[in-house]
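Chemist: The sequence and its predicted three-dimensional model are supplied below.
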Amino acid sequence: MEGEEIVVTGIVQGVGFRPFVYRLAHRLGICGEVRNAGDLVEIHAGGTRAALDAFAQALGAQAPVLARVEGLARRPAPVPAPGFRIAPSGAGTVSVGVVPDVATCPACRAEIADPKARRYRYAFTNCTDCGPRFSIVTGLPYDRPATTMAGFSMCPACRAEYDDPADRRFHAQPIACPECGPRLWLEGADTPGGDPVTAAAALLRDGRILAVKGIGGFHIACDATSPAAVATLRARKQRPAKPLAVMAGSAMAEALCHISPEEAAALAHPSAPILLLPLKAGADLAPGIAPGQRHIGLMAPYTPLHHLLLAAAGRPLVMTSANRSSAPQAFRDDDARTSLAGIVDAFLMHDRPIARRLDDSVARHAAGALRVMRRGRGLAPLPLPLPEDFADAPPVLAMGGELKSALCLTHGARALLSHHLGDLDEPATGDAFEAALADCTALFSHRPAVVAVDLHPDYRASRLGHAIGAARGLPVEPVQHHHAHMAAAMAENGWRRADGAVAGIALDGLGLGDDGTAWGAEVLVCDYRQSRRVARLSPIPLAGGDAASREPWRPLLAHLDRALGRAAVDTDPHLAARFAGKPVATLRAMMDKGLNAPRASSAGRLFDAVAALLGLAPDRLSHEGEAAMALEAAADGTPAPYPLLLHPPQDGLAEIDPAPLWRVLMADMAAGRPRGAMAAAFHDGLACAFAAAAADAAQAHGLHAVALSGGVFQNARLLEATVEHLRARGLRPLVPAQVPANDGGLAFGQAVVAAARRMA
C-alpha cells in the first residue's frame, strides 16, 4: 500500500465531482477522502501502485460530463485509514470554477413524467447532472448552505438519497422533493385554483399573458400561435418589432424550423441557449413573433417547470425576458410584481430565491460553428482559456463597454467573462452593473493588479473603472474599442503573444478611435500590446449625433449626398418619398458646419442606410440592429457583389469607398431589380471589399491570419462571405465563437490587452 495527495484543478464545483471520486475510489479499492478546497479538489488516496495509477488516470478520463479537469498533481503522502469518505469542504481561494445552470437531464425528465415516481410532476426536480447552479450560489465552496436552497431542510427521503453514494443525487446540493423543497403557486386577478401548472396553461391557451419565474429571472409568456396574444404582449411591453423568443419541445421545434444536426445538438446541449433557426414555410406561429425575419429565436425547455408547462399548454410559448422596455429583467418577486403590473395577467411563482439575474444565452450556427451572441444562463460563468503564454499574466479586471455590457476577471491563463449585464445608458441597468461587479469580485475572491477600460472616457463602465483604480491605487489601462474586439478574437482562437501580429477587420456601430473620431469599419494590424489602423470605410457625418443611430434616413442622406451629389439626390424621383417631410436642409447645414455631426466610419450606419433606401427600415428604429436584421433577412440569391473602391493608402491609411456601391444600387432600384437581390449584392460586396483590404494589409506586413469581430459580424451572411474570401486568399480567419463578437466580448479583449501590456 502507498499513499498520495492528489490535487485536481478545473471546473470541479457543482458537477458531482466529489461523488464521482467517491464511487471511483470504491470501485478501484482506494481508501482515503476527498474534499473541496476553493478552486481545487483535494484527494488523500491510498492503494497499490497499480490502483493509484488507474485512479489518477480515470479522474480525468472518466470525469462527469460537466466537469473540466485542467490539472492533476500527485505527491507522496502517508497511507490513509481504511474506507473512503467525502470530507467537509476546506478553506481555499475560489477564482473561476462554478458551473453554469444546467438543463434538465433525461433521467430527471423521465422521473417527472412517471406517475409512480416520488417527484412526479415536481417542478424543481434535479440531480448532480442537472439543475440550478450559478443562479443559486451565494458563496463558495459550492455547498448547500452557500446557496439559496439553504432555507429548505431536506426531508428524510431526500437526505437518504443525498447520503447514498449509489444514488444520482449523492451530494446534489439543490436536491428537493414535494415534501421539503420549493413550491409553486399562481397569483393574480381571476386566477383559477387547482394545480398551478395546469391553471397557468389554461390561462395561456385562453390568450392571457403570464409572468413565469424561472432559474435566472422572470419570463413573460403567451401562446406563440395566437396573433392576438402576441399583439397584446407587444402593446403592453412597448416592443413593436424586436423578435420574441419561442420555447418549444423537440417535436414542436421540428415542425416549426429547419434544424441541422449541429443545431439539434446545440438545442439539446446542457446550456440550452436560444438558437436562431430558419422558419419553415407555413409554421404555426403568430406572424408577430419575428416581423420580417426568416429566423426565430427558439429554445428548448430547460427546467422541469418549462417541460410541465409546455406539455400542459400543448403548443409553443413565447418566453421573453420579463421587463419593461430597456429595463433589466426582473428576478426578485416584489420587483416583478411592481414592474410587470399592467403587462401580465398573472404570475406563476415559486419560493426558491434567485441569487443573481441571468438572461438566456443566444447563439446561432454560422461559418461552420456555433457562435454565441449573448452569454448568459447556461454559459456563464464557465472560464475561458487564454493562450498558453498568458499563464503568468497579472490578474485583470476589465470593465467592458456601454452597450451589451459584461465584465471580465482573469486569473493567469483563465478568464471569467461574466453574463450579459445590459446597456449602461439605462440608469437601472447601470445600477445592476455595479451590483454585478461587487457580486462577481466577491464571489470569486478577485484581487486585480490592473483595471482595463474602454478608451471612451464617458462610458459609465470606464468612469467606474477609473474610480476603482483611484480608490485602490491600481493602474488603469485604456484599450481602444476595436483593438479589444480583435484581441478577443485572437485570444479565443489560442493566438499566443509569441505569434506576433495579425490583420483585423472590425465592423460595428461606433467606437472611439485613437484619433478621437468615431470608428466602426476598420482594417487593423495589431498584436496584443498595440494596434494600428491601416484602412477604413470612407467616413460620413452623423447628423444629430446619436439620433443618426436611431433614424436610418439620416446616414442614408449623408451617404447619398457624398456618393451622388446633392443635386442628384434632390432630383431623383425614387428618393422623394424617402426624405419627404424630413428636415433635409437643416441636416445638411449641420453637416456643412460640423455642428453636432461627427464624422464616422461606421459599418452599422452603412447597413442602416441601405436598409432605409430599400424600404426595410422605419423612420425611427424601435431597437438596436432592427434595420440590419431586416436587410440580412431580405438578402436572397447569389448575385454579383456590388463594387466598393479601395483607394491606395495616404499617410498610411487606405480608404474603402462605398460611392460606386450607391451608384449601382440606385440604378438597380430604377430598373426594378428585386429587393432581395440588391440586399444580397450589398452583403457580398462589403465582404469582398474588406477581405481584399485585409489581404493587402496582411501581404504588406507579412501576416497570415485575420481576426474578425464587431457586432456587424453577427450577420451570418456577411461573416460567411468574408471568411470564404479570406480563405480563398490563403489567410486564416480568427473568428469568435464562445465570446460574443458584439460588445459583450469587449471586456475579454480588454483583459488580454491589459495583461499583455503588463507582461515582459
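Modeler: Received the coordinates, thanks. This is a predicted model, so every value here is computed, not measured. Residues are numbered from 1 along each chain as shown.
Chemist: Every contact and neighbour count from this point should use C-alpha atoms.
Modeler: OK.
Chemist: Surely residue 136 and residue 357 touch.
Modeler: No - if you go by CA atoms under 8 Å, residue 136 and residue 357 don't touch, sitting 10.1 Å apart.
Chemist: max-length helix in this structure?
Modeler: Among the elements of type helix in the chain, defined by DSSP state H, the one spanning the most residues is helix 675-701.
Chemist: what's that helix packed up against?
Modeler: Contacting helix 675-701 under the criterion 3 or more CA pairs under 8 Å, 6 or more residues apart in numbering; DSSP states H and E are the following elements: strand 502-512, strand 518-526, helix 626-634, strand 645-650, strand 653-657, helix 659-670, strand 705-709, helix 716-728.
Chemist: And that helix, what's buried?
Modeler: For helix 675-701, a neighbour-count test (16 or more other CA atoms under 10 Å) marks 675-698 as buried.
Chemist: need the helices and strands packed on helix 675-701 in a markdown table with mean neighbour count, can you?
Modeler: Formatted as a markdown table, the helices and strands packed on helix 675-701 follow (neighbours: other CA atoms under 10 Å):
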| stretch | mean neighbour count |
| --- | --- |
| strand 502-512 | 27 |
| strand 518-526 | 26 |
| helix 626-634 | 23 |
| strand 645-650 | 14 |
| strand 653-657 | 20 |
| helix 659-670 | 17 |
| strand 705-709 | 27 |
| helix 716-728 | 19 |
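Chemist: Could you point out which of those sits nearest residue 129?
Modeler: Closest to residue 129 of the helices and strands packed on helix 675-701 is helix 716-728 (CA to CA; 33.2 Å).
Chemist: what's the angle from that closest one to helix 626-634?
Modeler: 70 degrees (axes from the mean of the first three to the mean of the last three CA atoms, to 10 degrees).
Chemist: circling back to that earlier point, how far is the longest helix of the chain from where the chain is centred?
Modeler: A distance of 26 Å separates the centroid of the chain from that of helix 675-701, by CA atoms, centre = their mean, to the nearest Å.
Chemist: Which residue is the nearest non-sequential neighbour of residue 147?
Modeler: Nearest in space to residue 147, with sequence neighbours left out and distances taken as CA to CA, 6 or more residues apart in numbering, is residue 137 at 4.4 Å.
Chemist: second one coming, line it up with the first:
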Amino acid sequence: MSEPSVRARIRVSGIVQGVGFRPFVHGLAGELGLAGFVSNDESGVIIEAEGSAHALDALLTALRDRPPALALVTDVAATGVPVRGDTAFAIAPSSAHGPRATLISPDTATCADCLAELRDPFDRRYRHPFITCTNCGPRFTIVTGVPYDRVATTMAGFPMCTACATEYHDPGDRRFHAQPVCCPDCGPTLRLLGADGHHLSGDPIATAARMLADGGVLAVKGLGGYHLAALAGHEQAVAELRARKHREDKPFAVLAPGLDAAATLGQVGPGEAAELTSRRAPIVLLRRRLGAPLAAAVAPGNDHVGVMLPYTPVHHLLLDELAATIVLTSGNLSDEPIAHLDDDALARLGGIAGAFLTHDRPIRTRADDSVLRVVAGRTYPIRRSRGYTPEPLRIGVTAPEPVLGCGAELKNTFCILRGAEAFPSHHVGDLENAETLRAYTDGIEHLGRLLDVTPAVLAHDLHPEYLSTKYALDRAAAEPGLRLIGVQHHHAHLAACLAENGETGPAIGIACDGLGYGPDGVLWGGEVLQVSLTGFRRLAHLEPVPLPGGVTAIRQPWRMAAAWLHATGTDPAGLAVAARNAPLWTQVEKLMVSDVEVPVTTSAGRLFDAVAALVGIRDRVNYEGQAAVELEQCASAVGECDGYPVGFDGGLIRAGDLVRAVVADLRTGTAAPLIAARFHAGLHDALAAAAVRAAAGTGLDVVALSGGVFQNLRLLHGVSRRLTAAGLRVLVHSRMPCNDGGISLGQVAVAAATSARA
C-alpha cells in the first residue's frame, strides 16, 4: 500500500539565490518523486513539495546538509499545508512583495567547468572573456537590487541570444538561471584602449600581453574595480609603476599563473594552497623564497609576498598568453579608493597605465581583493573584501533593531546587523579624502537597500575627528529617531573577536594597536581589559608617553624614540638615532618640556616604532605599520630567546624597561636582530603576564587578542603560548581582521548587546 501524500511549505534562508539552488531543488524533487514548485522571493527560496513523508524528510535533510557549493543555508523552516494533488515539480517565477531578507552571494572565481570550456577550441565559448555559470562569476559587484534576477544586475543591458536563453531556461543545464550568462554573440565586449581612450586594433588579450612583455604598465578591469599590472620580474616596469602610483615602499600583490608558479615565489603549504585555489581567490601572504623571480620593487625590504591566482576569465586568458607572473595592484593613486567606473578610471589612471584592458559590463560596487595569512592551519584575515562580502557572520547576540556600525578611520569597513546576522562591508579604505568618503556613503546606502534595512541605531567610534564618527553624528541630526551609541575603539576590537568566536564575555582582552581614543582623553593602544559585549573595565596598560607632533610622530618613528628616551630619563648622547635627526631632535625635546600641550599615548604600535628607530631600521615610514613590520622581520633572524624583563606598578606595564634594555644593548654593540628578538620576547611576556594577573584577579579563564599589532605573528604566537601554558583559553580572529577592518563588527555587537539589555 502506497504511503499517503503530505505537503509542506519550506522556507530556505541564506545565500540561496544565484547559486543554482532552484535547479538543485528541482533535481532533488525529481529523484525523490515529489511534486510542487520552487521559487525565489524577497526572503530567499520558497518551496512547496508534496509526496511521501519519507521523501519530504529526505528533501529537508538534503537542503540542510548538502546544498550547492556556493550556497550558505542559514535556516530551513517547514510547515504543513493542504495537499493540492500536483503531478509535477516546477520552477516558478520569482516574486517580491514583502521586506527583502534574501542574501547575495559573493563574487566567485571561475570554476573548473568554465575553464575547461574557455580553453576548448570546439566550445562555443572558447576564449570568451565573460564565461560564467551558476557555480562561478560576478555576483555582489554587479547586483543592483533583489530578488537576484538578471534585470537587477548590470547584465540587464545585454539581452540573451537564443542559445544562451535555451541554457538559461533548462533546469538540467549548468547555466540554468545563471544571471550573468552570455556568450560571444550576446555578452559584453572586451577591448583595449590607449591611455587617451581610443581603441587599439588587434586582439585585446594578445596585444595587452605583448605590452606587458615589453615592460609596459596596463590597467585591467576586474570584478570589483581596475587593477594596474606590470611584468613582476621586470625591474624597470615595476619601478616605473611604483613611481607613477606614488607608492614608495608598500608591497605590491602579484598574480601567478598557477599553484606551481606561486610556489616558486613563496612557501606554499596545504593551507596556503587551499586558500589560493578556493572560490574566494584571495591574496595570500607567503614567506618569500630566496631568489624568487620578482623585481626588487615588488616588495622592497619585505620577506613576504602577496600572491593570488587568476579568478576571472580575463585573468586566465591574459596569463595563458603571457605565461608569466604579473604585478596586480589596486587601480588608484596612493590613499584613493580603487577606480571602478570606466570614465573615472581613464581620468585617474591615464597617467599611470599605457593602455586599458577593459569591457562594457558595468561594476556596481567596487571591492578590493581580500588579503589573508594562514596561521597554524587557520585563516588570519588582513583585509576581508572581494570573495567574502556580503556573506554574513552569525554572532552570539541578536539586535532588537537594525544597527549600522560606522567603523574606524583607517582600513574602514562598515557593518549592518540584522537580527543575529552581521554583514561586514567590503574594504572601503582610509577615510581621509572626499572620494573615499563618497565610496563609504554610497556603500552604506547600497548594502542597506539590498538588505532592505534602515538602521535604527548608529554605532560609532569615540574619536570626534574620525569621518565615520562625523557621518554618524550628521546622519542622526538629519534623521530624528536614530539612536547613537559610541563604542570605545579597543572595546570594539575585542568585541569583534568575541563576536566572531560566538562569545559574549566576560573575558580578559589584550588590545594592541596604533592609536584609539580613550575615554580619559589619552590615545590608548596597549590595553588589558575585562571585557564583554556590554562593557569593559581597564585593568592594565602600557605606560603613557608623549606623542610629539601628533600625526607627524606616526609618520616619523624617530620622534617616538625621542619620546620614550625622554619618558625614561635616558640620555640620547651617542645614539645614532639622535645624531641622524639633529637638529629636529633638540626641537622635539624642547617641545616635550614646554607648556605646549602634547598628546599622550599608551600605544604598542608607537612603542614598536620607537624601537625600530632606535636600532636603525627606520626613522620615517611610507605606509602604516612599516617600521613594526620591518622590526618583526629583523627579529626573524633569531630563534626563541629570553626577553628583556619588564616590571609592573599596579596596572601599569613598565614598557620603559624595554627601552632602557634596548639602549643598553645598543651601547654594548649588540646586533639589531638580537635586540629586536629580545624586545619581542620581553613585550609578549609582559602582556601575557598582565593578562594572567587579570584573569587570576577576576576569576576569568578566557583571553581575547585583537588590534592591528597582532598582525605581528611573533608577538601573537608568543602571547598565545604563554597564556595557553597558564591554562587560559585564547580567542583570536579567523573571520575578520584584527586590525581596524574589524572595528565595525565589534561596534554592532556592542550596540546590539547594549540595546538588548536596556
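Modeler: Cool, the structure landed. Note that the structure is a prediction, hence the values are computed from the model and not measured.
Chemist: Can you calculate the TM-score here?
Modeler: After superposition, the two chains reach a TM-score (TM-score structural alignment, normalised by the length of the second structure) of 0.96; 746 aligned residues with a CA RMSD of 1.5 Å.
Chemist: just to revisit the earlier point, in a markdown table, list the helices and strands packed on helix 675-701 of the first structure along with distance to residue 43 of the first structure.
Modeler: Rendered in a markdown table, the data for those read as follows (distance: least, CA to CA, whole Å):
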| stretch | distance to residue 43 of the first structure |
| --- | --- |
| strand 502-512 | 44 |
| strand 518-526 | 45 |
| helix 626-634 | 52 |
| strand 645-650 | 62 |
| strand 653-657 | 59 |
| helix 659-670 | 65 |
| strand 705-709 | 42 |
| helix 716-728 | 47 |
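Chemist: Sketch out the strands for the stretch 101-250 of the second structure, chain order is fine.
Modeler: Shown for the stretch 101-250 of the second structure, the strands assigned by DSSP state E, counting those that start in this stretch span residues 190-194, 218-221, 226-231.
Chemist: compared with the first structure, how much does the first one deviate?
Modeler: Aligned to the first structure and superposed, strand 190-194 of the second structure gives a mean residue distance of 0.6 Å (mean CA distance after the TM-score superposition for the first structure).
Chemist: do the same with the longest one
Modeler: Compared with the first structure after fitting, strand 226-231 of the second structure deviates on average by 0.2 Å (mean CA distance after the TM-score superposition for the first structure).
Chemist: tell me which strands and helices that strand is in contact with?
Modeler: Under the contact rule (3+ CA pairs under 8 Å, 6+ apart), strand 226-231 of the second structure is packed against helix 204-213, strand 218-221, helix 235-245, strand 326-330.
Chemist: Show where that strand falls in the first structure, residue numbers please.
Modeler: Mapping strand 226-231 of the second structure onto the first structure (TM-score structural alignment) gives residues 218-223.
Chemist: Now tell me what touches the matching stretch from outside.
Modeler: Contacts to stretch 218-223 of the first structure, defined as CA atoms under 8 Å, 6 or more residues apart in numbering, come from residues 204-205, 207-213, 229-230, 233, 315-322, 329-331, 336, 344.
Chemist: before we move on, back to that, nearest to residue 109 of the second structure, out of the strands of the stretch 101-250 of the second structure?
Modeler: strand 218-221 (14.9 Å).
Chemist: Mind reading off the mean deviation between that closest one and the first structure?
Modeler: Between strand 218-221 of the second structure and the corresponding residues of the first structure, superposition yields a mean separation of 0.3 Å, by mean CA distance after the TM-score superposition for the first structure.
Chemist: Show me what that strand packs onto, helices and strands only.
Modeler: Secondary elements touching strand 218-221 of the second structure (3+ CA pairs under 8 Å, 6+ apart): helix 204-213, strand 226-231, strand 355-359.
Chemist: got those as CSV, with mean neighbour count and distance to residue 130 of the second structure columns?
Modeler: Conversion of those to CSV gives the following (neighbours: other CA atoms under 10 Å; distance: least, CA to CA, whole Å):
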stretch, mean neighbour count, distance to residue 130 of the second structure
helix 204-213, 20, 13
strand 226-231, 27, 16
strand 355-359, 23, 10
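Chemist: can those go into a markdown table with extra columns for distance to residue 745 of the second structure?
Modeler: A markdown table is the format used below for these (distance: least, CA to CA, whole Å):
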| stretch | distance to residue 745 of the second structure |
| --- | --- |
| helix 204-213 | 40 |
| strand 226-231 | 27 |
| strand 355-359 | 35 |
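Chemist: who wins for proximity to residue 575 of the second structure among those?
Modeler: For those, the distance to residue 575 of the second structure is smallest for strand 226-231, at 41.8 Å, taking CA to CA.
Chemist: could you dump the strands of the stretch 101-250 of the second structure to JSON lines with distance to residue 400 of the second structure?
Modeler: As requested, the strands of the stretch 101-250 of the second structure are arranged in JSON lines below (distance: least, CA to CA, whole Å):
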{"stretch": "strand 190-194", "distance to residue 400 of the second structure": "47"}
{"stretch": "strand 218-221", "distance to residue 400 of the second structure": "41"}
{"stretch": "strand 226-231", "distance to residue 400 of the second structure": "39"}
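Chemist: Show me the residue sitting in the middle of the first structure in space.
Modeler: residue 374 (1.7 Å; CA atoms, centre = their mean).
Chemist: show me what contacts the aligned partner of that residue in the second structure?
Modeler: Taking TM-score structural alignment, the alignment pairs residue 374 of the first structure with residue 383 from the second structure. By CA under 8 Å, 6+ apart, residue 383 of the second structure lies in contact with 369-372, 427, 736-737, 741.
Chemist: Looking at the helices and strands packed on strand 218-221 of the second structure, which is nearest to residue 598 of the second structure?
Modeler: Each of those has some distance to residue 598 of the second structure by CA to CA; the shortest is strand 226-231, at 41.1 Å.
Chemist: Check the contacts of residue 383 of the second structure against residue 296 of the second structure and report the nearest one.
Modeler: Taking CA to CA as the measure, residue 296 of the second structure lies nearest residue 371 of these, at 21.2 Å.
Chemist: No further questions, thank you.
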